[in-house]
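Novice: A predicted structure for the sequence below; I have some questions about it.
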Amino acid sequence: MGLQYRHILVAMDGSREAEWAFQKGIEIAKRNGARLLLVHVIDTRTFALMDAYDTVIGDRAEKLAKDMLERYQNQAVEAGLTDFQYEIGFGSPKILIPREIAKKHQVDLILCGATGMNVVERFFIGSVSEHITRYAPCDVLIVRTVKDTE
């Protein structure tokens, strides 16, 4: 069978590194004839403190995520990618992406940006990319650099 990826997931969090991961994801998907799945997880733990505004903020976050993912979808189509989908999850990104979403879509490669966190934040919560690497059921590519332009 060789090393061919069929279902590629890119974790999108709005960061510059996630943007780079998306660009690399397009290239890998095109080379492999694979499906590209973009995933954005709205971290609902951040709303827990706000209680009353919960649904308003949740709806707003979902609308922003949908707009972002549709912009990326247009870019993917312009780049010549035909097999594309996106998903918005609610919960903890570092748990949902590797443990649920990747399994549900039979993902064989996850790309995520090495998003910047300071040492203290990393010590207490651990980065999302670190968590994905530890719990993913498949290969993981942590993207640190912008894609080289041909």
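Specialist: Done, it's in.
Novice: going by C-alpha atoms from here, please, whenever you check contacts or count neighbours.
Specialist: OK.
Novice: how close does the residue of the chain most remote from its centre get to I42?
Specialist: Centroid-distance maximum for the chain: A52 at 28.8 Å, with C-alpha atoms, centre = their mean. In this view, A52 and I42 are 18 Å apart by C-alpha to C-alpha, to the nearest Å.
Novice: which stretches of this protein form helices?
Specialist: Using DSSP state H, the helices of the chain run over 16-32, 54-78, 93-96, 102-104, 119-125, 128-135.
Novice: quick one: buried residues of the last one?
Specialist: So that's helix 128-135. 128-129, 131-133 (16 or more other C-alpha atoms under 10 Å).
Novice: cool, the shortest one as well?
Specialist: The neighbour-count criterion (16+ other C-alpha under 10 Å) identifies A102 as the buried residues of helix 102-104.
Novice: stretch 135-142: end-to-end distance?
Specialist: 14 Å.
Novice: who are the contact partners of the residue nearest to K66 when sequence neighbours are not counted?
Specialist: What sits nearest to K66 in space, not counting adjacent residues and going by C-alpha to C-alpha, 6 or more residues apart in numbering, is I88, at 7.5 Å. Each residue near I88 by C-alpha atoms under 8 Å, 6 or more residues apart in numbering is listed here: 39-42, 62, 65-66.
Novice: check it against this one:
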Amino acid sequence: MYSKIVVAYDRSEDSEKALHQAVKLADLSKASIYLVHVAKESNKLSSQPATRIPYGTGSIGNEGHAGVPAPVPEQQNGVMIERSEGEAILREVKETLQHMGVNVHSEVRSGDPAKEIVDLAVMTEADLIIIGSRGLSGIKKWVLGSVSEKVAQQSPCPVLIVK
């Protein structure tokens, strides 16, 4: 049946339902579960106001251009915070599943959620991806699309979208 199942997990109600289905299927087929949490990328520029450098000082400081905010090192931006939170979330779930006897792996990635989920499925040679449906509708769905739709379109393996 299945030997490797990728599950997108972010602690939302929909991802909880997806995880529940994955555990059922993994139990039936003795499959391994690969949990993935995708950290949202934030603006790489500082939210601090631009520092004004006096004209003619001969130096423009760290900003690169006078009055332009400097890029923030990754450790200081929201991605690292989101990654840390994602790691904590997955650690907790992984421990619970391991106590239930499930063979589980976990990974936190950052970037486009659909791409990262599909990339993990390709890398692990997954047989199935299970993802929750957020239920976007109307203009939001048209403008943003849905992660689950993108995963289903790009996936090399079957995708189970759980509502």
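Specialist: Perfect, I can see it now. Everything numeric in this text was worked out from a predicted model, so none of it was measured.
Novice: got a TM-score for the two of them?
Specialist: The TM-score (TM-score structural alignment, normalised by the length of structure 1) is 0.84; 138 aligned residues with a C-alpha RMSD of 1.6 Å.
Novice: D13 of structure 1 -> structure 2?
Specialist: By TM-score structural alignment, D13 of structure 1 lines up with D10 in structure 2.
Novice: which residue in structure 1 lines up with N43 of structure 2?
Specialist: Match for N43 of structure 2 (TM-score structural alignment): F47.
Novice: quick check: that match touching D59?
Specialist: No. At 11.4 Å, F47 of structure 1 and D59 do not qualify as touching, with contact defined as C-alpha atoms under 8 Å.
Novice: same drill for these two, tell me which one is more crowded.
Specialist: A direct count of neighbours by other C-alpha atoms under 10 Å for F47 of structure 1 and D59 places F47 higher, at 15 against 11.
Novice: how near is the closest residue in space to the more buried one that isn't next to it in sequence to A61 of structure 1?
Specialist: In this structure, F47 of structure 1 finds its nearest non-sequential neighbour in D54, 6.0 Å apart by C-alpha to C-alpha, 6+ apart. Per C-alpha to C-alpha, D54 of structure 1 is found 11 Å from A61 of structure 1.
Novice: and for K141 of structure 2, the neighbour number?
Specialist: 13.
Novice: how about the alignment partner in structure 1 of L136 of structure 2, nearest residue that isn't a chain neighbour?
Specialist: Matched by TM-score structural alignment, L136 of structure 2 corresponds to M117 in structure 1. Nearest residue to M117 of structure 1 in three dimensions, chain neighbours excluded: S127, at 7.3 Å (C-alpha to C-alpha, 6+ apart).
Novice: who are the contact partners of the one you found?
Specialist: 94, 115, 117.
Novice: filter these down to the buried ones and hand me the ChimeraX line.
Specialist: Buried subset of these, written as a ChimeraX selection, criterion 16+ other C-alpha under 10 Å:
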select :94,115
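Novice: the contacts of S127 of structure 1 into a markdown table, with extra columns for distance to Q4 of structure 1?
Specialist: Below are the contacts of S127 of structure 1 laid out as a markdown table (distance: C-alpha to C-alpha, whole Å):
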| residue | distance to Q4 of structure 1 |
| --- | --- |
| K94 | 25 |
| T115 | 27 |
| M117 | 32 |
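Novice: tell me the one of the contacts of S127 of structure 1 nearest H105 of structure 1?
Specialist: K94 (16.5 Å; C-alpha to C-alpha).
Novice: pretty sure that closest one is touching A136, no?
Specialist: No. K94 of structure 1 lies out of contact with A136 (C-alpha under 8 Å); the separation is 9.9 Å.
Novice: give me the aligned partner of the residue nearest to M117 of structure 1 over in structure 2.
Specialist: Per TM-score structural alignment, S127 of structure 1 is aligned with S146.
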